[in-house]
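K.L.:
attaching a predicted model along with its sequence, questions to come.
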Amino acid sequence: MNYFSSDFKLGILGGGQLGKMLLYETRKYDIYTCVMDPAEDAPCRIACNEFLTGDLMDFDAVYEFGKKVDVLTFEIENVNVAALDKLEKEGIKVYPSPATLKTIQNKAKQKLFYVDHEISTAPFTRFAYTSEIGTALKNESIRFPFVWKSAQFGYDGRGVKVIRTHSDLEGLPNVECITEEMIPFKNELAVIVARNSKGEVATYPVVEMEFHPTANQVEYVICPARIDAAVAEKARHIALRVSEAYRHVGLLAVEMFQTQNDNILVNEVAPRPHNSGHYSIEASYTNQFEQHLRAILGLPLGNTDSKVGGIMVNLTGEEGYTGKVNYQNIEDIMKMDGVTPHIYGKKETRPFRKMGHVTIVNKDIAKAREIAEKVKNTIKVVS
């Protein structure tokens, strides 16, 4: 099929920053794109060929949108899988597949998937409702501390909470959930695996993630991870096992824990371009967004090697500020060598909302980390 300067249409469900960055690549190749998002002012609106507003969880909206395109992908997991399933049965190519997405959408099902495929993950307990946790604590089938995770609709730190006392359970939604044992880990790592529709597979280097202590959001992504080569090879091997188990097409970001004794435990996955791969826009031969496009169209996969060390700093809304966004001191970081800001196009800021990111490239990863700290302390997302 001719994808370039042709009648081919690529559909993208979700019009946020991931879709916007994917559109950089479709515009480079002159691929016609249709995007649907519930927000009329979604970041994707300015860069696609057709933009439609619609509820991503509504069967009819997703189904009718999908019938307009030749290949359908998504930049967010919270979409109507039943509609995707029907579209796939009717001949629309949906990547990753509805079957893959259905498992990944639910954290309880995702964890059981790892158990079934003998992939190491943190010990967990599944609950139909959060209210059942009190009984489990009373019966000592689980113990403090643990991590509570909503089974569905959690993202960017939402739907996740560390529970140390009974009072920490107060106010949590009474929904299907899991509790995970607290893992004393050395590092949180991630590996992005690309798999195209012809079965070709490639992995990006292992990255190290540093998280905000209260928001549970990634603050820094460091590539390459500052870990032993043997541990990095183990992480890539496990990521490939996870990819093979899902048989996905597109990108799969595999998030992992490196334990104190250097075991690797899979935390969770995302079947799309991911925050842990944003460094690749400046640092890799083939960035993750171009790679996702290549994969879902069955094109040859690109070189995943890094040209240079890269660090990504998330730009999130400062606490105490809600309203029209202002990127304070952005000119100061633009004076720094190897620093590139990416602004997502969201007009309103609020505490911890992802508003952009900054990449820092340097041959010396230690120097890049120093600059990243300076960037984080300089630029402020306020209103």
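P.N.:
It's in. Numbering: from 1, shown residues only.

K.L.:
hey, let's count contacts and neighbours off CA atoms from now on
P.N.:
Will do.

K.L.:
what is the burial count for the closest residue to residue 59 other than its chain neighbours?
P.N.:
Distance criterion CA to CA, 6 or more residues apart in numbering; nearest residue to residue 59, sequence neighbours excluded, is residue 83 at 5.2 Å. Number of residues near residue 83 (other CA atoms under 10 Å) recorded here: 22.

K.L.:
which residues touch residue 83?
P.N.:
Counting by CA atoms under 8 Å, 6 or more residues apart in numbering, residue 83 makes contact with 59, 60, 62, 63.

K.L.:
dropping in the other structure now:
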Amino acid sequence: MNYFSSDFKLGILGGGQLGKMLLYETRKFDIYTLVLDPGDEAPCKIACNEFYKGDLLDFETVYNFGKKVNVLTIEIENVNVDALEKLEKEGVKVYPSAKTLRTIQNKGKQKLFYVDHNIPTAPFSRFAYTEEIETAINHGSLQFPFVWKSTQFGYDGQGVKIVKTYSDLEGLPNVECIAEEMIPFKNELAVIVARNVSGHVATYPVVEMEFHPEANQVEYVICPARIDKETAKKAQLIALKVSQAFNHTGLLAVEMFQTQNDEILVNEVAPRPHNSGHYSIEGSYTNQFEQHIRAILNLPLGKTDSKVGGIMVNLVGEEGYEGDVVYENMEEIMQMEGVTPHIYGKRKTRPFRKMGHVTIVNKDINEARKIAERVKNTIKVISK
């Protein structure tokens, strides 16, 4: 099929920043795009060929949108899977598949998938409701500390809490959840695996992630990860095992823990372009967004090697500010060597909302990390 300057139509469910960055690549290739998103001010709105406003979890909305396109993909997991299954039966190509999404959407099912496929992951318990956790603690089947995770709709640090005492359970929503054993890890790592329709696979280098201690959001992504070659190889092999188990098409970001004993445990996955791959826009021969397009259209996969060391800094709304966004000290960071800001197009800021990111490239990853720290301490996302 001819995808370029043709009647072919690619649909994207979700119109946020990941979709916007996918559209950089579709515009480069002149691929016709349609986007569905519930928001009037979705970042994708200005860059796609056709924009539709609608609920991503509504069956009819997703189904009717999907009938307009030849290939349908996502930039967010929380979409109506029943509609995707019906579209697949009617011949629409959906990547990732409805089957893959149904497993990944629910963290409990996702964890059981790892157990069933002999993929190393942290020990956990499943609960139909949060209120059952206290009973499990009282009976000795669960011990403090642990990580509470809502099985559905968790995103960017939401739906996750470290529980050390009974008081930490107060105020948690009474929903289906898991309690995961706290892992004393050295590093949080990630590997992005690309797989095209024909089954050809490529992996990106292992990256290291540094998280904000309160918001549980990634603050820095460092590529390559500052780990030894043996650990890096182990992480990539486990990521490939996860990819093979899901038999996914497109990108699969595999987040992992490196334990104190250098074991690799899978935390969770995302079947789409991911925060851990943003460095690739400036740092890689083929960035993750172009690679996703190549994979779902069954084009040859691009080279995943890095051209240079890369670090990504997340730009999130400062605490205490809400309203029309102002990026303070933007000019100062743009004077720094190897610094490129990416602004997502969200006009309203609030505490910890993802508003953009900055990439820093440098031949010396340690120097890049120093510059990244300066960037983080200089630019502020505030409001008028």
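P.N.:
Sure thing, it's come through. These numbers come from a predicted model, not from an experiment.

K.L.:
one step back: only the buried subset of the contacts of residue 83 of the first structure, as a PyMOL command please.
P.N.:
Only the buried entries of the contacts of residue 83 of the first structure go into this PyMOL selection, using 16 or more other CA atoms under 10 Å:
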select buried, resi 59+62+63
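
K.L.:
so which of the contacts of residue 83 of the first structure is the closest to residue 92 of the first structure?
P.N.:
For the contacts of residue 83 of the first structure, the closest approach to residue 92 of the first structure (CA to CA) belongs to residue 63, at 10.4 Å.

K.L.:
ok, the closest one to residue 55 of the first structure distance?
P.N.:
From residue 63 of the first structure over to residue 55 of the first structure the distance is 11 Å, taken as CA to CA, to the nearest Å.

K.L.:
about what we covered before: now do the SS call for the residue nearest to residue 59 of the first structure.
P.N.:
What DSSP: H, G, I helix; E, B strand; the rest coil gives for residue 83 of the first structure is helix.

K.L.:
can you tell me how far it is from residue 90 of the first structure?
P.N.:
Distance of residue 83 of the first structure to residue 90 of the first structure, computed by CA to CA: 11 Å.

K.L.:
got it, and residue 3 of the first structure?
P.N.:
For residue 3 of the first structure, the distance to residue 90 of the first structure equals 21 Å [CA to CA].

K.L.:
so which of those two has more stuff around it?
P.N.:
Ranked by neighbour count (other CA under 10 Å), residue 3 of the first structure and residue 90 place residue 3 first, with 15 against 10.

K.L.:
can you report how many residues lie near the closest residue to the more buried one other than its chain neighbours?
P.N.:
Closest residue in space to residue 3 of the first structure, ignoring its immediate chain neighbours: residue 31 at 6.1 Å, by CA to CA, 6+ apart. As a burial measure, residue 31 of the first structure scores 21 neighbours (other CA under 10 Å).

K.L.:
do the same with residue 240 of the second structure
P.N.:
Residue 240 of the second structure: 22 neighbours (other CA under 10 Å).

K.L.:
which SSE is it in?
P.N.:
helix 229-246 (DSSP states H and E).

K.L.:
now residue 20 of the first structure
P.N.:
Residue 20 of the first structure belongs to helix 17-28 when assigned by DSSP H and E.

K.L.:
what comes up buried for that helix?
P.N.:
17, 18, 19, 20, 21, 22, 23, 25, 26.

K.L.:
any chance of these in CSV, with distance to residue 131 of the first structure too?
P.N.:
Below are these laid out as CSV (distance: CA to CA, whole Å):
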residue, distance to residue 131 of the first structure
17, 35
18, 35
19, 37
20, 39
21, 40
22, 41
23, 43
25, 46
26, 46
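
K.L.:
so which of these is the closest to residue 373 of the first structure?
P.N.:
The nearest member of the buried residues of helix 17-28 of the first structure to residue 373 of the first structure, counting by CA to CA, is residue 17 at 23.2 Å.

K.L.:
run through the residues that contact that closest one.
P.N.:
Per CA under 8 Å, 6+ apart, neighbours of residue 17 of the first structure: 43, 44, 344, 345.

K.L.:
same check, this time on residue 7 of the second structure
P.N.:
By CA under 8 Å, 6+ apart, the contact list for residue 7 of the second structure reads residue 32.

K.L.:
excluding chain neighbours, what is closest to residue 198 of the second structure?
P.N.:
Excluding the flanking residues, the one nearest residue 198 of the second structure by CA to CA, 6+ apart is residue 298, at 6.5 Å.

K.L.:
residue at max distance from the center of the second structure?
P.N.:
Using CA atoms, centre = their mean, the residue of the second structure lying farthest from its centre is residue 139. It sits 36.5 Å away.

K.L.:
tell me the spacing between the residue positioned nearest the centre of the second structure and residue 12 of the second structure.
P.N.:
With distances taken as CA atoms, centre = their mean, residue 274 lies nearest the centre of the second structure, 3.3 Å away. To residue 12 of the second structure, residue 274 of the second structure is 15 Å away according to CA to CA.

K.L.:
to what extent does the helix or strand where residue 52 of the first structure lies diverge from the second structure after superposition?
P.N.:
Using DSSP H and E, residue 52 of the first structure sits within strand 50-53. With mean CA distance after the TM-score superposition for the first structure, strand 50-53 of the first structure departs from the second structure by a mean of 0.2 Å once superposed.

K.L.:
for the helix or strand immediately after that strand in the chain, which helices and strands make contact with it?
P.N.:
Per DSSP H and E, the first helix or strand lying C-terminal to strand 50-53 of the first structure is helix 59-66. Judged by 3 or more CA pairs under 8 Å, 6 or more residues apart in numbering; DSSP states H and E, helix 59-66 of the first structure is in contact with helix 81-89.

K.L.:
distance from the helix it packs on to the middle of the chain?
P.N.:
Centre-to-centre, helix 81-89 of the first structure and its host chain are 22 Å apart (CA atoms, centre = their mean, to the nearest Å).

K.L.:
hmm, back to that, quick one: contacts of the helix holding residue 240 of the second structure?
P.N.:
With contact meaning CA under 8 Å, 6+ apart, helix 229-246 of the second structure is reached by 100, 114, 117, 119, 191-193, 203, 205-206, 225, 252, 254, 256, 262, 264.

K.L.:
of those, closest to residue 153 of the second structure?
P.N.:
residue 100 (16.2 Å).

K.L.:
can you give me the neighbour number for the closest one?
P.N.:
Residue 100 of the second structure - counted by other CA under 10 Å - has 18 other residues nearby.

K.L.:
quick check: it touching residue 248?
P.N.:
Yes - with contact defined as CA atoms under 8 Å, residue 100 of the second structure counts as touching residue 248 (6.8 Å).

K.L.:
quick one on the thing from earlier: out of the contacts of residue 83 of the first structure, which are shared with the second structure?
P.N.:
Cross-checking the contacts of residue 83 of the first structure against the second structure gives 59, 60, 62, 63 as conserved contacts, using both residues aligned by TM-score structural alignment, their matches' CA atoms under 8 Å.
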